[in-house]
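Trainee: fold the following, please.
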Amino acid sequence: MKYWILDQQRPAGPFSAQELKGVAGFGRASLVRPERTLDPEDERWARAGELPQLALLLDEVERASAPPCLIQPEPTVRDLPVLGAILTRQEESEEALLALREELSAARGEVDLLRAEGAQQREEAARLERRLAETSARLDALAERAEAASAAAAGLAEARDRLEERAAVWEKETAACRTEIAGLKEESAALRTETAALRAERDALAGELAAAVAAQARLAESVAAEAARRDAAEAAAWRWGRARLSPRRLAGALVFAIAIAAGGLLYSILHHHAAPVPPPPPVPAPAPKPPPPVPVAAPSPPPAVKPPAKKPRPRPPTAAKLRQEKLKAQVEAEKRLRYTILLRTTGGVASSKKDAEKSLERMADKEPEKTPVPPEEPRP
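Mentor: Down below sits the predicted model:
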């Protein structure tokens, strides 16, 4: 065992028992303290003579420093080796006890550490149990959701099969509708071509009609001028018979005849597409009559001859009316065709039918703008 020694109010060491022999001034009055004691809190300094472990060491130090003596040692001094052996064993026992105490302290620390680890493991186990309970609850919920998902998947599979069947049917119907629409487009193109031809023919007829009307106007002007000239000539040269045949009546009859001729010409142009008939030659002016003898009494005028009444005969339908009826039939056919297409594309739903009817009504309202009807020919 080693000891601390207080040298000039300062601790020195630690020194073993053999090293203490060489320390100057070491004696029974020196203050020492063991390096390790049974009581860790005991830090008191004691005199070296009070410690039984240093008795042999102090005896050797004193015998070495004291002068030689021829006196026989006392019996107590002879027992000092035995006492030293006992003290050595006691010191060894104390060292063993100290070592055991250190091991016990280390074991106690390990036990405390193990206890802390055990508490931590118990907390971890409790947490894992809670997580296990939560996981089991979630697994149960997931199992229920998996069952619901499997049922929904079965329903979706059935719905997919039905949709595939309906898709196949729709594809067939769509192919048929596309074929029919292609045919309808061809028919529509043909109808457009025919309509364009009819419009061109109508424009040509309208031009001919305008030319005929202009010719008629010019003819009426010439007739009016001729009638005025004739009235002037007759007023100057022919005074007799004014009551029976006046120049005004003659001019009216001439204008009526010219109007009938112009109407016949226009009818032949519009219905028979014949070459235009040249206007009739102007009526020569009647030769001046010799002045009649002045009668005693003016003879009574003969009764006016009335023209025989003509029965109206049925007129055949004009080309304009025939074209108008043909255009109306084409418009009705297009309406029926569009209505059929709308019904097939909408699937025959009630609301879709109503929408189709409304769209057809709008188309019918706009149809006259697309296919204008040619104006009727004026009757002669």
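Trainee: from here on, contacts and neighbour counts on C-alpha atoms
Mentor: Will do.
Trainee: so what does the helix or strand harbouring residue 225 touch, helix or strand wise?
Mentor: Assigned by DSSP states H and E, residue 225 belongs to helix 80-237. Judged by 3 or more Cα pairs under 8 Å, 6 or more residues apart in numbering; DSSP states H and E, helix 80-237 is in contact with helix 55-65, helix 247-272, helix 319-346.
Trainee: turn those into CSV, including mean neighbour count and distance to residue 92.
Mentor: Below are the helices and strands packed on helix 80-237 laid out as CSV (neighbours: other Cα atoms under 10 Å; distance: least, Cα to Cα, whole Å):
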stretch, mean neighbour count, distance to residue 92
helix 55-65, 15, 16
helix 247-272, 16, 155
helix 319-346, 15, 113
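Trainee: Proceed likewise with the subsequent sequence, for comparison:
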Amino acid sequence: MRSSPVIIPLIVILLAPLDLAAAALPQRPALVQSIDIQIPSAPTPVTIAGTRHLAYELHVTNFRPVDVVLKRLEIIDADRGSRVAEFSDSQLAARLDRVGARVADAERQTVVAGGRTIVYLWLPLENSGAIPARLQHRIELDLMRPSGRVSTMLIDSGCIVRSEQPVVLDAPLRGGPWVALYDPMLVGGHRTSVYTLGGRARIPARFAIDWVKLADDATHARGDSRNIENWHGYGSEVLAVADATVAAAVDDMLEGATLSEATGPLALENASGNYVTLDLGGGRYAFYEHLKHGSITVKPGDRVKRGQVIGRLGNSGSSSSGPHLHFHVGDASAELAAEGVPFVLRNFEVVGAYDTIDAFETGERWKPSSVETIRRMELPGANAVVVFPGARQ
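Mentor: Model (predicted):
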């Protein structure tokens, strides 16, 4: 049977135009799923130790079935396109904490499949420059796929920077010296403790300070420090920081005579010990914690004047630093269901500082300031040693 010589050329002629048409179709851009970034509480500028700061968090959630490794974070002034800060490697790891089970060092950079990691940011700004109105975040990361590591980068939609001014307060104590104990990067400290109440995660103590009274020789107690009455600050008068209304005053917890090892965790509602909450107005509330049992002199609904004695420093509740005053400001009257917001003190004198909280706890002498420095309308730096207006107690 004879075959037609025109069949094969005819097929070639028909297929060639189809191949050309397919090649001319535009290629769809590749889509790479990575991480979700949320900023629950936008930053408000506050001056700390003479430098403006922004404090806020990135909540990074990994919805993928594979781990994600955060490699580099760049924070950008979205309007000017300039870099505000950049972190990678160990500097980035130091600012991360995994929700749930905690891990150390470089492991913090891994956001496990289905997990969440929080990036804690405490950013000093150049005082000579303009405060950014909006921030964006450029993140470089690796997707740990079964077929191999895939590197990618994303830029989020960013967040606004609030323009309101922090509330101005008088000192909560008199005289001194007092050490302002806090560490903004301490895992498990005030700044990194998240509470989930009412269906929302918050950081109530974002700007909290533990105030501990010192003697001029840097001791925090006379004689046996296990006896709480030997601490220099125990029983010191605690003052209203502003003209305000008492929102809460609870004085129902006894104190032991000595410091002792904890026999178990306190119930969450008891952690603050005896406390007073002042309604400062404008949606701002001042919280005083760990007050001495039987010392609170106000009740809910009372109007107080700044400088008025409202209680005495004690050791009630979860008081890991020994007798001290825990003080912070939040945006709601329910202490652990409020976001911690910045505040500034009207004036205080800086006389020195500890390099770290550990230096204080081991009894080292603080490093004195080379000159006596009066500070106004700001917060003291971490572990600064200060004197407040008023007679030393």
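Trainee: so what number do they get for TM-score?
Mentor: The TM-score (TM-score structural alignment, normalised by the length of structure 1) is 0.18; 108 aligned residues with a Cα RMSD of 6.7 Å.
Trainee: picking that back up, and the helix holding residue 225 of structure 1, how far out from the chain's middle?
Mentor: 9 Å (Cα atoms, centre = their mean, to the nearest Å).
Trainee: next, the angle helix 247-272 makes with it.
Mentor: If you take axes from the mean of the first three to the mean of the last three Cα atoms, to 10 degrees, helix 80-237 of structure 1 sits at 140 degrees to helix 247-272.
Trainee: now render the helices and strands packed on helix 80-237 of structure 1 as a markdown table, adding distance to residue 197 of structure 1.
Mentor: Shown next, in a markdown table, are these (distance: least, Cα to Cα, whole Å):
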| stretch | distance to residue 197 of structure 1 |
| --- | --- |
| helix 55-65 | 151 |
| helix 247-272 | 17 |
| helix 319-346 | 12 |
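Trainee: do you know which of those lies nearest residue 193 of structure 1?
Mentor: Of all those, helix 319-346 sits nearest to residue 193 of structure 1, with 12.8 Å by Cα to Cα.
Trainee: next, the contact list for residue 141 of structure 2, please.
Mentor: 68, 69, 70, 71, 72, 151, 152, 153 (Cα atoms under 8 Å, 6 or more residues apart in numbering).
Trainee: recalculate using a threshold of 7 Å.
Mentor: By Cα atoms under 7 Å, 6 or more residues apart in numbering, the residues touching residue 141 of structure 2 are 68, 69, 70, 71, 151, 152, 153.
Trainee: in strands, which of those residues fall?
Mentor: Counting by DSSP state E, the part of these found in strands is 68, 69, 70, 71, 151, 152, 153.
Trainee: what number of residues lie near the second one?
Mentor: Right, the one you point to is residue 69 of structure 2. Using other Cα atoms under 10 Å, residue 69 of structure 2 is surrounded by 19 other residues.
Trainee: so what's it closest to, chain neighbours aside?
Mentor: Leaving out its chain neighbours, the residue that sits closest to residue 69 of structure 2 by Cα to Cα, 6 or more residues apart in numbering is residue 110, at 4.3 Å.
Trainee: what about the one you found, how many residues nearby?
Mentor: With other Cα under 10 Å as criterion, residue 110 of structure 2 counts 25.
Trainee: check residue 210 of structure 2 too.
Mentor: Neighbours of residue 210 of structure 2 (other Cα under 10 Å): 20.
Trainee: next secondary structure after the helix or strand hosting it?
Mentor: Residue 210 of structure 2 is part of strand 209-213, with elements assigned from DSSP H and E. Using DSSP H and E, the helix or strand that follows strand 209-213 of structure 2 towards the C-terminus is strand 237-239.
Trainee: which other helices and strands contact that following strand?
Mentor: Counting contacts by 3 or more Cα pairs under 7 Å, 6 or more residues apart in numbering; DSSP states H and E, strand 237-239 of structure 2 packs against strand 309-312.
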